[in-house]
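Trainee: Next come a sequence and a model predicted from it.
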Amino acid sequence: MRRRIVLTTVLAALVAIGLFGVPALLSAYLVARRHARRLARPLERLSATARELGDGDFGIRACRAGIAEIDSVGEFLDSTGERLDDLLRHEAGTVTVTVRDAGDVLAVDIAGEGEGIRAGADVFDRRSPGARGTGIGLALARPLAEAAGGRLRLTRPVSRSCLLLRSCRISVRG
């Protein structure tokens, strides 16, 4: 009799697990799969944008994903593409782009072989004297970089070569 009660109780527990546990696990699996797809698609699009940018399509723009961390990287790619496009239009000679890990930031060094910048010139000042073009490119680029948590600065101001460092702080909220 006692053995029968134990078997009945165990069987009832197994049925309860089957009725409630399996659907709960299946629901959790489906929700996780949906969230993974929600993250994977924007990351795949961002990866494709980075690949296009790396292949020389500086007019490519990243789609907004609605996920702050992905969007900040997309804004960085957009800004970098715009700067490179600008640089290639106005720079003479070879342009070298180097991406490097600078601790907790991603740094992009852009070097050109143009005329250089004369000593004392503020290239980040809108329409600085002696500037070619409209004079607003770098004046707008710096606040945009800072708004995205990065910075834009001139590291070698004089000579035939000019080097700009653009860094992007990518933070992950956890």
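Mentor: Done, it's in.

Trainee: Please make it C-alpha for all contacts and neighbour counts, starting now.
Mentor: Will do.

Trainee: Quick check: next helix or strand after the longest helix along the chain?
Mentor: When the chain is parsed with DSSP state H, its longest helix is helix 22-54. Downstream of helix 22-54, the next assigned helix or strand under DSSP states H and E is helix 68-90.

Trainee: list the buried ones in that following helix?
Mentor: Across helix 68-90, burial judged by 16 or more other Cα atoms under 10 Å covers 70-85, 87.

Trainee: Show me what the very next helix or strand once past that helix is packed up against.
Mentor: Later in the chain than helix 68-90, the nearest helix or strand by DSSP H and E is strand 95-101. With contacts taken as 3 or more Cα pairs under 8 Å, 6 or more residues apart in numbering; DSSP states H and E, strand 95-101 sits against strand 105-112.

Trainee: between the strand it packs on and strand 95-101, how big is the angle?
Mentor: Strand 105-112 runs at 170 degrees relative to strand 95-101, counting by axes from the mean of the first three to the mean of the last three Cα atoms, to 10 degrees.

Trainee: Who are the packing partners of the helix or strand just after strand 105-112?
Mentor: Next along the chain after strand 105-112, taking DSSP H and E as the criterion, comes helix 137-147. With contacts taken as 3+ Cα pairs under 8 Å, 6+ apart, helix 137-147 sits against helix 68-90, strand 151-156, strand 162-169.

Trainee: The ones you listed into TSV, with extra columns for distance to residue 50?
Mentor: Output for the helices and strands packed on helix 137-147, formatted as TSV (distance: least, Cα to Cα, whole Å):
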stretch	distance to residue 50
helix 68-90	7
strand 151-156	20
strand 162-169	15
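
Trainee: so which of those gets nearest residue 109?
Mentor: Closest approach to residue 109 among the helices and strands packed on helix 137-147 (Cα to Cα): strand 162-169, 4.7 Å.

Trainee: and the direction of that closest one versus that of strand 95-101, what angle?
Mentor: On the basis of the same axes, to 10 degrees, strand 162-169 is oriented at 30 degrees to strand 95-101.

Trainee: and strand 162-169, which residues are buried?
Mentor: 162-169.

Trainee: Okay, one more to line up with it:
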Amino acid sequence: MFKHIKDSQITISELMKPMYSNFSGKIHGGYILNLMDQIAFACASRHSRHYCVTASVNKVNFLHPIEVGELVTLKASVNYTGRTSMVIGVRVESENIHSGEIKHCNSSYFTMVAKDDDGNNVPVPGIILNSKTAIRRFSRSITRQEHAKKRSENFKASSFKIEEHLELLKANNVKIEFS
């Protein structure tokens, strides 16, 4: 079974209140991450028609701070489908409601896994790629997974060779002391 990407997309907007701010008066990054996880869950559940859990979150860069009083809009879309997992792309934008200025605050990728009532992984529908953007996003997810697997293999404790990395460390703010 295959589904169109647009059939699972979700958009939510929320006004940022003072209660969501951190000590510097900006909206707390943890609150935004919570909203991102919620919308990723909603999108994945809509697509799979099952309860979904977050398996991983790939790289969250906070590009611009979000101010109290701004309207935050989160958009989620299925970028990739595996057998039981999906990569949900989440984009966060903030809007100054006085000026209308919109800022892209961050984007991230949530890997979500569909579960049955007993907590077992269940197959998910595939997605229909009907645009250049959809093909690019799907391909990017495959490449990101391959890079993550390679990174894990390169730094596995059982096979890590310290000599291969000492030169890399010299150019960084680090001091090595073995006891």
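Mentor: Cool, got the structure. If you're wondering where the values come from, they're calculated on a predicted model, not measured in any experiment.

Trainee: TM-score for the pair, please.
Mentor: Overlay of the two chains. TM-score (TM-score structural alignment, normalised by the length of the first structure): 0.26; 71 aligned residues with a Cα RMSD of 4.8 Å.

Trainee: Can you check what angle separates the longest helix of the first structure from helix 68-90?
Mentor: 10 degrees.

Trainee: Packing partners of helix 22-54 of the first structure?
Mentor: Applying 3+ Cα pairs under 8 Å, 6+ apart, we find helix 22-54 of the first structure packed against helix 68-90.

Trainee: helices or strands up against the helix it packs on?
Mentor: helix 22-54, helix 137-147, strand 162-169.

Trainee: any chance of the ones you listed in a markdown table, plus distance to residue 109 of the first structure?
Mentor: Converted to a markdown table, these look like this (distance: least, Cα to Cα, whole Å):
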| stretch | distance to residue 109 of the first structure |
| --- | --- |
| helix 22-54 | 14 |
| helix 137-147 | 14 |
| strand 162-169 | 5 |
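
Trainee: in the longest helix seen in the second structure, what counts as buried?
Mentor: When the second structure is parsed with DSSP H, its longest helix is helix 132-154. Within helix 132-154 of the second structure, the residues that count as buried by 16+ other Cα under 10 Å are 134, 137-138, 141.

Trainee: for the second structure, what spans make up the helices?
Mentor: Counting by DSSP H, the helices of the second structure are 29-48, 132-154, 166-170.

Trainee: of all these, which lies closest to residue 107 of the second structure?
Mentor: In terms of Cα to Cα, the element of these nearest to residue 107 of the second structure is helix 29-48, at 9.2 Å.

Trainee: just so I know, which of the helices of the second structure lies nearest residue 13 of the second structure?
Mentor: With Cα to Cα as the criterion, residue 13 of the second structure lies closest to helix 29-48 of these, at 10.0 Å.

Trainee: Tell me the helices and strands packed up against the closest one.
Mentor: Counting contacts by 3+ Cα pairs under 8 Å, 6+ apart, helix 29-48 of the second structure is packed against strand 10-15, strand 51-58, strand 71-81, strand 85-95, strand 102-115.

Trainee: let's go with 7 Å and repeat that
Mentor: Under the contact criterion of 3 or more Cα pairs under 7 Å, 6 or more residues apart in numbering; DSSP states H and E, helix 29-48 of the second structure touches strand 51-58, strand 71-81, strand 85-95, strand 102-115.

Trainee: can you tell which of these is closest to residue 154 of the second structure?
Mentor: Residue 154 of the second structure sits nearest to strand 51-58 of all those, at 18.3 Å, using Cα to Cα.

Trainee: still on that earlier bit, just say which of the helices and strands packed on helix 68-90 of the first structure is most tucked in.
Mentor: Burial of these is given as mean neighbour count (mean count of other Cα atoms under 10 Å); strand 162-169 ranks first at a mean of 21.

Trainee: For residue 23 of the first structure, which of the helices and strands packed on helix 137-147 of the first structure is the nearest?
Mentor: Nearest of these to residue 23 of the first structure, taken as Cα to Cα: helix 68-90 at 32.7 Å.

Trainee: Could you check the angle that closest one makes with helix 137-147?
Mentor: Here helix 68-90 of the first structure runs at an angle of 170 degrees relative to helix 137-147 (the same axes, to 10 degrees).

Trainee: before we move on, back to that, with distance to residue 10 of the second structure added, can I get the buried residues of helix 132-154 of the second structure in a markdown table?
Mentor: Below are the buried residues of helix 132-154 of the second structure laid out as a markdown table (distance: Cα to Cα, whole Å):
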| residue | distance to residue 10 of the second structure |
| --- | --- |
| 134 | 16 |
| 137 | 17 |
| 138 | 18 |
| 141 | 19 |
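
Trainee: Mind picking the one among the residues you listed that's closest to residue 87 of the second structure?
Mentor: Within the buried residues of helix 132-154 of the second structure, proximity to residue 87 of the second structure (Cα to Cα) peaks at residue 141, which comes in at 7.2 Å.

Trainee: Chain neighbours aside, what residue packs nearest to that closest one?
Mentor: residue 80 (6.4 Å; Cα to Cα, 6 or more residues apart in numbering).

Trainee: Help me confirm that the one you found comes into contact with residue 109.
Mentor: No - using Cα atoms under 7 Å, residue 80 of the second structure is not in contact with residue 109; the gap is 10.1 Å.
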